[in-house]
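Undergrad: Next come a sequence and a model predicted from it.
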Amino acid sequence: MKSAEQLLGTGPPKRRSRWYTSVGNQVMMSIVLGVAVGAVFPGFSSHLKVVGDTFLDLIKIGVAPLVFLTVVMGIAAAGDLKKASRTGFMALIYFEIVSTVALLLGLLAGNVSGVGVGAGALQGGHAAPGVPKAGGADEGFLATIVPDNFVGAFSSGHLLQVVVIAVLFGIGLLALAPTVQTRLNAGLETVCEGFFGLINVVMRLAPIGTFGAIAYSVGTNGSAMLLALAELVAQYWIVVVLFIVVILGAICLSAGINVLRLLRVVRTELTLVLGTASSEAGLPGLLKKLPRMGVSRQTVGLVMPTGYAFNLDGTSIYMALCTLFLANAYGVPMGFEQQLGLLVIMLLTSKGAATVSGGTFVVFASTVTATGYLPVEGVAILFGVYRVMSMAIATCNTFGNVVATVVVSRFNGDLDRARLREVLADPSILDRPDVPEPEPVTATPARSTT
């Protein structure tokens, strides 16, 4: 409860937190320290592998439950597919197509550039236990997809089994009565918040884990790994910009919208997302701004929340690019068949990425584990540069959902195109208190799509 002085602003000024208390700043300092220790004391650094591995093991404690919970809630957010409206059906189709394009773009960029090759063959990598290596028999792979019991999937380390259970559980949840669905969803959300609380505690140890992983990598592999990580960060930002300008630009053009003008309209929300590296930061403002731009409230209410679970373009690009980075850095061959299997896995696991900062990294760790042939040790190394990449991830995810909402509204016939043209031409219209807000356009009821 705030005091009267705090409410009136006459109380003592709020004490600013020290810059070194930020986990992001601590991680940056640990990277510098790890590089220095690895370069000066390579012998000592070779014994720090256990530090990075321990941090990774702590993260993995919450991976399986979080993947299960977020995939189930993502499916539940789509609603009853048998009774879905035309808007919901169009949105789901759009999400899957664009997410697949984002994954393919990431894989294409990684293959063309050979991301991670410059690091050489890193030492000490091993695949997740109990999962077939690449090139194994198809029968062995198929046999590991479906678990023989519910609890065994979480204890065996087979993340793909957890994803399969989550998909089946989510579909089963849609078949229950609405009142039961509501109670279960509320309970799942509460449990999910608890596990994210666990991850937040573990993330406080990120500077220590990052220091150990970076020092070990530099001490055993030299500066080639650092150059490869810098190239990875630069390449990811370039691919994200290309995705927004080319892919999302073409989608907007098909709907008669200028993507650069749309970026200008939502630049305030995107700046907030960029600074916090969390797509949730811009959601409240977008939920208020999009209806004022002429998008129907019904479409905004359905497409935006669902998109935050299903339409994570920046996450898809990150997962595709970073998995290829690990494969190249550790000298793990990945042919067409392995990359096709990787694409299928990422189409599922990317739906489990949370909207909070760090969610993409947790899901990426689960994807590396689920593949069975990528070294899990490399995940700790990538965490050192995740903060820089997460800003682009969150921004791409958020703007991708803005485009999805506007485009779905346009082709569904419930977009006030005249109002949108006015806003795109002059975004300051939204700041004028004398201009009344337009009435929300009601979509024409559509028949069931199934």
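TA: Nice, thanks for sending it over. Numbers count the residues shown, from 1 in each chain.

Undergrad: going forward, measure contacts and count neighbours with C-alpha atoms only.
TA: OK.

Undergrad: ok, so what distance separates D57 from S366?
TA: Distance of D57 to S366, computed by Cα to Cα, to the nearest Å: 12 Å.

Undergrad: what does P440 give?
TA: The value you get for P440 to S366, if Cα to Cα is used, is 41 Å.

Undergrad: Counting neighbours, go ahead and name the busier of these two.
TA: S366 (29 against 16; other Cα atoms under 10 Å).

Undergrad: my guess is the more buried one contacts I61, does it?
TA: No - with contact defined as Cα atoms under 8 Å, S366 and I61 do not form a contacting pair (10.7 Å).

Undergrad: which helices and strands does the helix or strand hosting Q6 pack with?
TA: Per DSSP states H and E: Q6 is located in helix 4-8. If you count contacts as 3 or more Cα pairs under 8 Å, 6 or more residues apart in numbering; DSSP states H and E, helix 4-8 packs onto no helix or strand.

Undergrad: Pull the distance from that helix to the chain's centre.
TA: 39 Å (Cα atoms, centre = their mean, to the nearest Å).

Undergrad: The residue lying closest to A39 once chain neighbours are set aside is in what secondary structure piece?
TA: Nearest residue to A39, sequence neighbours excluded (Cα to Cα, 6 or more residues apart in numbering): G219, at 5.8 Å. Here G219 is covered by helix 206-221, with elements defined by DSSP H and E.

Undergrad: Quick one: end-to-end length of stretch 372-382, please.
TA: 18 Å.

Undergrad: now that stretch, how far from the chain's geometric center?
TA: 18 Å.

Undergrad: Ok, stretch 85-93 next?
TA: With Cα atoms, centre = their mean, you get 22 Å for stretch 85-93.

Undergrad: Please identify the buried residues of it?
TA: S85, R86, T87, G88, F89, M90, A91, L92 (16 or more other Cα atoms under 10 Å).

Undergrad: next, the one to line up against it:
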Amino acid sequence: MGAAALDQSDPAGARTRFAAQLYVQVLLAILLGALVGHFWPEWGAALRPLGDGFIKLVKMIIAPVIFLTVVLGIAGMSEIRAVGRVAAKAIAYFLFFSTLALVVGLVVANVVRPGEGMNIDPATLNAGAIATYSQRAHDASVTAFLLDIIPVTMVSALTEGSILQALFVAILFGVAIALVGKPAAPLVDMLERLARVVFRIVAILMRAAPIGAFGAIAFTIGAYGLGTLVNLGALVATFYLTSLIFVLVVLGGVAALAGFSILKLIRYLKAELLLVLGTSSSEAALPALIEKMERAGCARPVVGLVVPAGYSFNLDGTNIYMTLAALFIAQALGIELSLWDQVALLLVAMVSSKGAAGVTGAGFITLAATLSIVPTIPLAGMALILGVDRFMSECRSLTNFIGNAVATIVVARWDGALDREKLARALAGRPTTTPAVEPATGSYDED
């Protein structure tokens, strides 16, 4: 009450409180970084370590967050079968909407035809510019991806930065604790205490988010320049508009059927979305998303399984980009794809999008993996979009992030593990009860 009275009687105090909000700080940092990158491009490009350093800080804590969230969630389940049930529902959701995203990109590319009329000769393209991506795409086979889920040791799963390895070990550990039962209670209590400490570390790291966003956006604008958007503006605009329609119409429709508003969810996650926008990395906001979903009434076991798995299997923005960019390249090179060529492209993309899951820069690498299998479109054509890929990376990450937030709520509701009253209060901006694990973003994210 004292704080509220202070805000009402003291406009300066209210302004100070507003400026202390994380999303305000990140937004200002993004705007400042864009100005620095545009007017002083050399300085902007030199600020890349600020963005890379912040992302490394967050990635450092992701594996412990996933491990503790999943283990404690499974340990609290009354039936082990519930783990398999939640996982099956999540995978079914991921497969359906990931495939739908690929189809949406394909349809939009055929209707808008953003590359038509460019008439570029493939012989004039610099294939060497994408040689690194081609090699990484070659290494990202489905078999290699599946084998990489298994860590060298249980401890290495928490040290090598692989989300799926951490999830795999956490599920095994959680199931084992649940099977042991009462004798494992002291261990569960210790993990609960450790989780509070780890999430407090996340809260501390999030204070550096504006610095990371400033450095990342300054680098992007400084290194690539806004001028690169002019030549390929049709592709970038088409991709952003398609992603926006997918979020508002497709995911918005799913949200409405599940009983919540997509716009209110976006508002609830505004700080995290701005962080993703500034850093071009949805992983930067993964720990905060886990905490936010629990605070919004999703049961911890569901959050622990759906969010980490979604980061590898539910890449709606990346999938829209893949088919849209592939057809753009074909149109720009004057290559007319038949219906069967496009169906083959779609089928290959469905597989390759899973094989390159979790790879840094997965959108561009997965596209390279897809085109290397579909000989109709020359791989060298990717050099056309290399200059603007960084600008589309933000949109891919934002769409992926929102898609995973929606998936978590939907699967929780589907499994009867959603507190609807808590969800309504969270999306309305009203305080919710404190989750079992200390909030990752603290009170600076509240309205």
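TA: Okay, I see it. Please read all numbers here as calculations on a predicted model, not as lab measurements.

Undergrad: re the thing from before, these two touch, right, the residue nearest to A39 of structure 1 and P42?
TA: Yes - when contacts are counted by Cα under 8 Å, G219 of structure 1 is listed as touching P42 (4.1 Å).

Undergrad: Just the ones in helices from the buried residues of stretch 85-93 of structure 1, please.
TA: R86, T87, G88, F89, M90, A91, L92 (DSSP state H).

Undergrad: more neighbours, G219 and P42 of structure 1?
TA: Higher neighbour count among G219 of structure 1 and P42: G219, with 25 against 19, using other Cα under 10 Å.

Undergrad: Map I262 of structure 2 onto structure 1.
TA: Alignment note (TM-score structural alignment): I262 of structure 2 maps to V259 of structure 1.

Undergrad: what about its match, neighbour count?
TA: Neighbour number of V259 of structure 1 under other Cα under 10 Å is 20.

Undergrad: Help me confirm that it comes into contact with G249.
TA: Yes - using Cα under 8 Å, V259 of structure 1 is in contact with G249, at 5.2 Å.

Undergrad: Tell me which residue of structure 2 lines up with G341 of structure 1.
TA: With TM-score structural alignment defining the correspondence, G341 of structure 1 maps onto A344 in structure 2.

Undergrad: ok, now how distant is that match from L423 of structure 2?
TA: The gap separating A344 of structure 2 from L423 of structure 2 is 41 Å, by Cα to Cα.

Undergrad: Between the two, tell me which one has more neighbours.
TA: L423 (23 against 14).

Undergrad: Contacts only, for that one.
TA: R295, A296, G297, C298 (Cα atoms under 8 Å, 6 or more residues apart in numbering).

Undergrad: Could you measure from the counterpart of it in structure 1 over to S296 of structure 1?
TA: In structure 1, L423 of structure 2 lines up with L420, judged by TM-score structural alignment. Distance, L420 of structure 1 to S296 of structure 1, by Cα to Cα: 11 Å.

Undergrad: Also K351 of structure 1?
TA: Counting by Cα to Cα, the gap from K351 of structure 1 to S296 of structure 1 is 26 Å.

Undergrad: Same check on M319 of structure 1?
TA: 33 Å.

Undergrad: got the contact list for the helix holding G219 of structure 1?
TA: 23, 26-31, 33-39, 41-43, 45-56, 119-120, 122-123, 225-226, 380-381, 383-384.

Undergrad: host element of V236 of structure 2?
TA: Secondary structure assignment for V236 of structure 2, by DSSP H and E: helix 233-245.

Undergrad: was I right about V233 of structure 1 contacting V385?
TA: Yes - if you go by Cα under 8 Å, V233 of structure 1 and V385 touch, sitting 7.3 Å apart.

Undergrad: Please identify every residue contacting each of these two.
TA: Joint contacts of V233 of structure 1 and V385 (Cα under 8 Å, 6+ apart) do not exist.

Undergrad: I'd assumed T360 of structure 2 was in a strand, is it?
TA: No - counting by DSSP: H, G, I helix; E, B strand; the rest coil, T360 of structure 2 is not part of a strand but coil.

Undergrad: After superposing, tell me the mean distance of stretch 390-410 of structure 2 to structure 1.
TA: Once superposed with structure 1, the aligned residues differ from stretch 390-410 of structure 2 by a mean of 0.7 Å; criterion: mean Cα distance after the TM-score superposition for structure 1.

Undergrad: Can you give the distance from that stretch to the centre of its chain?
TA: Chain-centre distance of stretch 390-410 of structure 2: 5 Å, with Cα atoms, centre = their mean.

Undergrad: what stretch of structure 1 does that stretch fall on?
TA: Under TM-score structural alignment, the match for stretch 390-410 of structure 2 is residues 387-407.

Undergrad: same deal with stretch 363-374 of structure 2?
TA: Counting by TM-score structural alignment, stretch 363-374 of structure 2 corresponds to 360-371 in structure 1.

Undergrad: Against R430 of structure 2, how distant is the residue with the largest distance to the centre of structure 2?
TA: Going by Cα atoms, centre = their mean, the residue of structure 2 most distant from its centre is S9, 40.8 Å out. Distance from S9 of structure 2 to R430 of structure 2, counting by Cα to Cα: 22 Å.

Undergrad: Equivalent analysis for L164 of structure 2, please.
TA: 34 Å.

Undergrad: Could you do I80 of structure 2 as well?
TA: For I80 of structure 2 relative to R430 of structure 2 (Cα to Cα), the value is 34 Å.

Undergrad: sorry, back to before: okay, L164 and R430 of structure 2: which has more neighbours?
TA: L164 (24 against 12).

Undergrad: Specify the local secondary structure of that one.
TA: Strictly by three-state DSSP, L164 of structure 2 counts as helix.

Undergrad: list the contacts for it?
TA: Shown in contact with L164 of structure 2 (Cα under 8 Å, 6+ apart): I149, P308, A309, S312, G358.

Undergrad: And the furthest pair within those residues?
TA: Greatest spacing in the contacts of L164 of structure 2, by Cα to Cα: I149 and P308 (12.8 Å).
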